[in-house]
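[1] mind looking at a prediction? Sequence and model below.
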Amino acid sequence: MGEPIMEELEFLVEILEKHPLDSLKKIAEEEGIDYYRLKRLYDKYYGKYLTVSAFVSLKRLGLRTYVAFLTVPPDRLLEVGIRMSQNPFIGYMNPGYGFKNGLSIIFYTPDDQRDKIDEFLSQYADDYEYYEARAYPYDGDDNFGNWDLSYDYAPLLDILKWDARTPITEIARELGKSRPTVRYMINRLREEDILLEFVPMIDMNVHDRAVIGLTKELDESVLERFKEYEIMVGVLPGYGYIFEWYFSSKEDLGSKVLEFSGYVEKLLIEYFEPTFKELNDKNARTRYARMVKKDGSGYRSILEF
């Protein structure tokens, strides 16, 4: 399959933002779009470059998010990546080169397991640095919940995170539940502010590179200056801020990277390689089912894997 046409992909994203779970026929009727045109675009991109994902409150579930940068020799990158991909608390990992040469990762830690982070990371590298990451702007709320659901909700969250447009009939079959029971479970997740919304997500591998920048002071003009690019900003409590800027290696962005570096103290280039995408995707598909204890009593240890 060839490269995605970004105008088509962005059009489909806009449509699914308004109608994340509706059928294509209903969307076409409500938006006045030719059904066959919509279906061609959907078949071309959905599940390959774009999916609708459930946006879940990690804070309500008692999970803290961290970014980490590990020094790993080039000849050990794949070995360490494979081992990391066995751990459901690893959100994703990719090769990265800059202020640390090795792996750039996102990981999740149950609120009551923060004291295990150094032991956790030292399983994969001797040299590393990590930071807790929060949404920008930072509200300062430090009130984390916990896992207080039955185990059945864990695989349900996996399905909704992977593809929220999965038919109820298929979800019911996978969970061994009736369709009314699945609907009840989804409604409960909404009522308890765990399931917040459904969002169309472009696969980050549409872009094959990212610039990660860390800074102690935020110059908000960078967001305006680089607004034509896809830049995300997060807060690193106790340190400062993190920028992540996605782009394609086919673009000649050397001068922009140099300009961008003027806004941060630490800079790293992240590489979205196909092998790591496969490892990340496989890990993500059953993340909650492996994180949560079978009796539903809470999370397993981040050191178990």
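    Received, thanks.
[2] make it CA atoms for all contacts and neighbour counts henceforth
    OK.
[3] what sits against the nearest residue to D34 once chain neighbours are set aside?
    Closest residue to D34 apart from its sequence neighbours, by CA to CA, 6 or more residues apart in numbering: A28 at 6.2 Å. For A28, the contacting residues are D34, Y35, L38, by CA atoms under 8 Å, 6 or more residues apart in numbering.
[4] how far away is K256 from M232?
    K256 sits at a distance of 16 Å from M232 (criterion: CA to CA, to the nearest Å).
[5] tell me which of those two has more neighbours.
    Under the criterion of other CA atoms under 10 Å, the comparison of K256 against M232 puts M232 first, with 14 against 10.
[6] would you map the strands across this structure?
    50-56, 63-71, 90-98, 102-110, 128-132, 134-135, 195-202, 209-215, 230-236, 240-247, 266-271 (DSSP state E).
[7] want to compare, so here's the second one:
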Amino acid sequence: MGEVKLEEIEFLVELLSKYPLESLRSIAREEGLDYYKLKRIYDKYYGKYLTVSARYNIRIIGLKSFVAFLAVSPESLLETAIQLTKNPFIKYVNPAFGFKNGLSLYFQVPHDQVDLIDEMLGKYSDDFEYYEVRAYTKGELPDEWGDWDLGYEYAILMDILKWDARTPITEIAEKLGKSRPTVRYMINRLKEKGILINFVPLPDMNVSDRGIIGIAKELDEEVLKRFNDYEITVGVLPGEGYILEWFFSSKEDMGSKILEFSRYVEKILVEYFDPTFKELNDRNSRMAFQRMVKKDGSGYRSILEF
């Protein structure tokens, strides 16, 4: 496949941010690029280190986001992760060590099942902590939640678009047993309801194989300026503070990064993006919506079923 070059991935991310669903020929024509050079870069990275994914407003379909940190013994890490990634409501699981040694989780829960979280996590560990997490915005987010009110076929469609939004319409139609115009109608309906926000290119964890997670009661605006040129995300923990995650490569000096990052947070933890765990996460997420939603489309299954 050749050497992985971050500048080529960044180039592809920039292009697919502007043209997430357009054909390569259209992109090359619009940008005045050599089609065959673009295709070589695309074939080298797309689907391996980068995919275009649908971004959804899960609030409208009644889901709340959470992060959790479970204490798990080293010898039980993989076994516990295998069990956790059988649950489609759990979006990813990774080994993590710091203020809690074991596993870090990101999961989504129907708003009327939040009171079941302790019971769900208690199946895997006696020592855990979790926080609701929301997008970091300047304004206040409404504390209102919808419900799943779509047919089951929409769950399948949402999985396809989440996994690879560049999947051809013809292929989607075959998977759904629908016509191409019907698929386009369904996609437009998701947009009109505000569920489907946009399509974004997502670099894979193979690019960054480490992450530092920090929790802070207050957000120092300096941290956003200081790490402006790095891959860092910020989330709001309602009533608790903020969560920050900094992604980097294991080839870099982790000690200095922890020292630098610890100035801005009260609790810190190092997350490892292991290929084995990635395989488990990918397998779990590929058909997550259609496993979360009841076959009759009447709502969500229980988070305790898995």
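    Yep, it's here. Keep in mind the model is a prediction, meaning the values are calculated, not measured.
[8] TM between them?
    Scored against TM-score structural alignment, normalised by the length of structure 1, the superposed chains reach a TM-score of 0.98; 305 aligned residues with a CA RMSD of 0.9 Å.
[9] what ranges do the helices span in the stretch 151-300 of structure 1?
    153-162, 168-175, 179-191, 221-225, 254-261, 274-285, 287-291 (DSSP state H, counting those that start in this stretch).
[10] next, format these as a markdown table and append distance to I90 of structure 1.
    What follows is the helices of the stretch 151-300 of structure 1, written out as a markdown table (distance: least, CA to CA, whole Å):
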| stretch | distance to I90 of structure 1 |
| --- | --- |
| helix 153-162 | 14 |
| helix 168-175 | 24 |
| helix 179-191 | 23 |
| helix 221-225 | 28 |
| helix 254-261 | 28 |
| helix 274-285 | 8 |
| helix 287-291 | 9 |
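[11] E17 of structure 1: which of those is closest?
    helix 153-162 (15.5 Å; CA to CA).
[12] quick one: that closest one to structure 2 mean distance?
    Compared with structure 2 after fitting, helix 153-162 of structure 1 deviates on average by 0.3 Å (mean CA distance after the TM-score superposition for structure 1).
[13] which residue in structure 2 lines up with Y263 of structure 1?
    Using TM-score structural alignment, the equivalent of Y263 of structure 1 in structure 2 is Y264.
[14] tally of neighbours for that match?
    Y264 of structure 2 has 20 nearby residues by other CA under 10 Å.
[15] go ahead and confirm it touches V223.
    Yes. In this structure, Y264 of structure 2 is within contact of V223 by CA atoms under 8 Å, at 6.9 Å.
[16] quick one: S249 of structure 2 and M205 touch, right?
    No. With contact defined as CA under 8 Å, S249 of structure 2 does not reach M205; the gap is 9.8 Å.
[17] in JSON lines: the contacts of A28 of structure 1, plus neighbour count and distance to A68 of structure 1.
    Conversion of the contacts of A28 of structure 1 to JSON lines gives the following (neighbours: other CA atoms under 10 Å; distance: CA to CA, whole Å):
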{"residue": "D34", "neighbour count": "12", "distance to A68 of structure 1": "46"}
{"residue": "Y35", "neighbour count": "15", "distance to A68 of structure 1": "45"}
{"residue": "L38", "neighbour count": "18", "distance to A68 of structure 1": "40"}
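[18] next step: those restricted to helices.
    Counting by DSSP state H, the part of the contacts of A28 of structure 1 found in helices is Y35, L38.
[19] tell me the contacts of the residue lying closest to R60 of structure 1 once chain neighbours are set aside?
    The shortest distance from R60 of structure 1 to any non-neighbouring residue, by CA to CA, 6+ apart, is to G145 (4.6 Å). Listed by CA under 8 Å, 6+ apart, the contact partners of G145 of structure 1 are K59, R60, L61, G62.
[20] can you count the residues close to the third one?
    Neighbours of L61 of structure 1 under the rule other CA under 10 Å: 19.
[21] which ones are touching it?
    So L61 of structure 1 contacts F144, G145, N146, W147, I194 (CA under 8 Å, 6+ apart).
[22] contacts only, for the fourth one.
    Right, W147 of structure 1. Contacts of W147 of structure 1 by CA under 8 Å, 6+ apart are L61, G62, G296, S297, G298, Y299.
[23] I'd say the fifth one and S150 touch.
    Read that as G298 of structure 1. No. Assessed by CA under 8 Å, G298 of structure 1 is found out of contact with S150, at 9.3 Å.
[24] okay, these two: which has more neighbours?
    G298 (19 against 14).
[25] can you find the partner of the more buried one in structure 2?
    Aligned partner of G298 of structure 1 by TM-score structural alignment: G299.
[26] from D209 of structure 2, how far off is the nearest residue to that match once chain neighbours are set aside?
    In this structure, G299 of structure 2 finds its nearest non-sequential neighbour in W148, 5.3 Å apart by CA to CA, 6+ apart. For W148 of structure 2, the distance to D209 of structure 2 equals 35 Å [CA to CA].
[27] just checking, R290 of structure 1 touches P88?
    Yes. Counting by CA under 8 Å, P88 is a contact partner of R290 of structure 1 at 6.3 Å.
[28] which one's more surrounded, these two?
    Shown here are R290 of structure 1 and P88; by other CA under 10 Å, P88 has more neighbours (25 against 20).
[29] return the residues in contact with the more buried one.
    Here P88 of structure 1 is in contact with N283, A284, T286, R287, Y288, R290, M291 (CA under 8 Å, 6+ apart).
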